[in-house]
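> just coords:
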């Protein structure tokens, strides 16, 4: 899962990021609400883990604002507040679950697994269809105009991110942070190289080119219908 962790306690935040990374999750860690909002704007997260008490704007404030913005990504609140009314208030504001500090990491893993399972049972699926191109992340199937296309895991992640934001210009930095993770030791050239490989597979055999370069800004996936193409 791609997880946004918001925790101002440096020791705890480091341990959560490390432990979840060891479990195979990709974790971006913010220590303030402002940093969290910057990460949030990149999109593409499967889960938010929000500490209730943050300097300035609280985790509950973030939860409420993101829900009001129609973001339905699962939210797990971390809190030292164990009063029933506090927990009820968190759920009312849009949290899906809560975990009271201090906690065992085994319980954190179990809560994350339960939230992911709930999402799967609700009928959630990662499937996209734009301009004759379809992507199903569950089956890892990519098809354009009836022709099956094989993509590597990195190419699939990149295509999924672009298909979540059709017509939107995505900077190379934004793509790098999402596809490789904010702590990845790779350069922006990796983005350009992967875009080139993706184009070779989903664009070169076809007349209309879906992946466009926007000089000085980044890349975008063209929605033919939105741009007035037939």
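It's in. As the structure is a computational prediction, the values presented were derived from the model and not from experiment.
> CA atoms for contacts and neighbours, from now on please.
Will do.
> What segments of this structure are helices?
Taking DSSP state H as the test, the helices found in the chain are 10-22, 33-40, 59-68, 84-92, 105-121, 153-164, 172-179, 189-202.
> Quick one: those helices as TSV, columns for distance to residue 132 too.
Output for the helices of the chain, formatted as TSV (distance: least, CA to CA, whole Å):
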stretch	distance to residue 132
helix 10-22	36
helix 33-40	29
helix 59-68	32
helix 84-92	40
helix 105-121	26
helix 153-164	12
helix 172-179	23
helix 189-202	11
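> here's the one I want to compare it with:
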């Protein structure tokens, strides 16, 4: 998969090039708006990581031009502009995500892969397993035996995070940083709210003896696989 990085800061561009290459991507890095459009036409990248403030124009206009030209892959803004109106403008121009600098590289890769999986549709690589629980990321459906539970996008992201380390508590702060840190006006309590939503959705799985979301006092939340078979 070829990723086009549009970033005029050479240090950030080099960091992204090294990091994404280590993750298995082919990476093209350019530093100007005109180079971004030329490279997109030449390489047809699977995704674009796009700075807003470029020396010869705005990344907002680049995003609009890419969408007008038919580019259907994910476009993620990477910008130091962190006002709500800036994020709204970026998303309104056709971007799939808006990540504020400085950012954690691991979170960037996780978001990038999530958007790529969402665009590519089904397939076994779309599924996460923890015990007998399966999460289909393409349809945002949790499956346990004959039980099918439809989830919202954020509920599926939360479950995927917990399924990544079953039986290990994930701190509330880590969950917040991974899923909500770049959204303005959101407090840490949003984690508890969505854990509650997820528990309600997974209640049929728990009644069938499947994994449950447990609270580990002082340590966070975890997907508990050590459950008993249901009584008959």
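Looks like it arrived, so ask away. Bear in mind the structure is a predicted one, so any value in this text is a computation, not a measurement.
> TM-score for the pair, please.
Put the two chains on top of each other and the TM-score (TM-score structural alignment, normalised by the length of the first structure) is 0.51; 152 aligned residues with a CA RMSD of 4.0 Å.
> rewinding a little: looking at the helices of the first structure, spot the one closest to residue 223 of the first structure.
Nearest of the helices of the first structure to residue 223 of the first structure, taken as CA to CA: helix 153-164 at 9.2 Å.
> Please identify which helix or strand holds the spatially most central residue of the second structure.
For the second structure, the residue nearest the mean C-alpha position is residue 111 (2.6 Å; CA atoms, centre = their mean). Assessed by DSSP states H and E, residue 111 of the second structure sits inside helix 105-120.
> contact partners of that helix?
Contacting residues not belonging to helix 105-120 of the second structure are listed as 19-20, 46-47, 73-74, 76, 96, 99, 126, 137-138, 178 [CA atoms under 8 Å, 6 or more residues apart in numbering].
> how about 10 Å then?
Residues outside helix 105-120 of the second structure that contact it (CA atoms under 10 Å, 6 or more residues apart in numbering): 1, 3, 15-16, 19-20, 23, 46-49, 72-76, 78, 96-97, 99, 123, 125-126, 137-140, 157, 177-179.
> Quick check on those: which are buried?
3, 16, 19-20, 46-49, 73-76, 78, 96-97, 99, 126, 137-140, 157, 178-179 (16 or more other CA atoms under 10 Å).
> Surely residue 207 of the second structure is in contact with residue 229?
Yes: counting by CA atoms under 10 Å, residue 229 is a contact partner of residue 207 of the second structure at 9.0 Å.
> got any residues that touch both of these two?
The overlap between the contact sets of residue 207 of the second structure and residue 229 (CA under 10 Å, 6+ apart) is empty.
> between those two, which one's more packed in?
Neighbour count, other CA atoms under 10 Å: between residue 207 of the second structure and residue 229, residue 207 has more, with 14 against 11.
> if I line the two up, what does the more buried one land on in the first structure?
Under the alignment by TM-score structural alignment, residue 207 of the second structure pairs with residue 205 in the first structure.
> ok, its match - contacts?
Counting by CA under 10 Å, 6+ apart, residue 205 of the first structure makes contact with 144, 199.
> now residue 172 of the second structure
So residue 172 of the second structure contacts 188, 189, 190, 191, 192, 218, 219, 220, 221 (CA under 10 Å, 6+ apart).
> what about 7 Å?
With contact set as CA atoms under 7 Å, 6 or more residues apart in numbering, residue 172 of the second structure has these partners: 191, 220, 221.
> Show me what the last one lines up with in the first structure.
Aligning on TM-score structural alignment places residue 221 of the second structure opposite residue 219 in the first structure.
> What about the contacts of residue 172 of the second structure, which one has the most neighbours?
The most crowded member of those, judged by other CA under 10 Å, is residue 221 (22 neighbours).
> Quick check: it vs residue 162 of the second structure, distance?
The gap separating residue 221 of the second structure from residue 162 of the second structure is 8 Å, by CA to CA, to the nearest Å.
> Please apply the same query to residue 118 of the second structure.
Taking CA to CA as the measure, residue 118 of the second structure falls 19 Å from residue 162 of the second structure.
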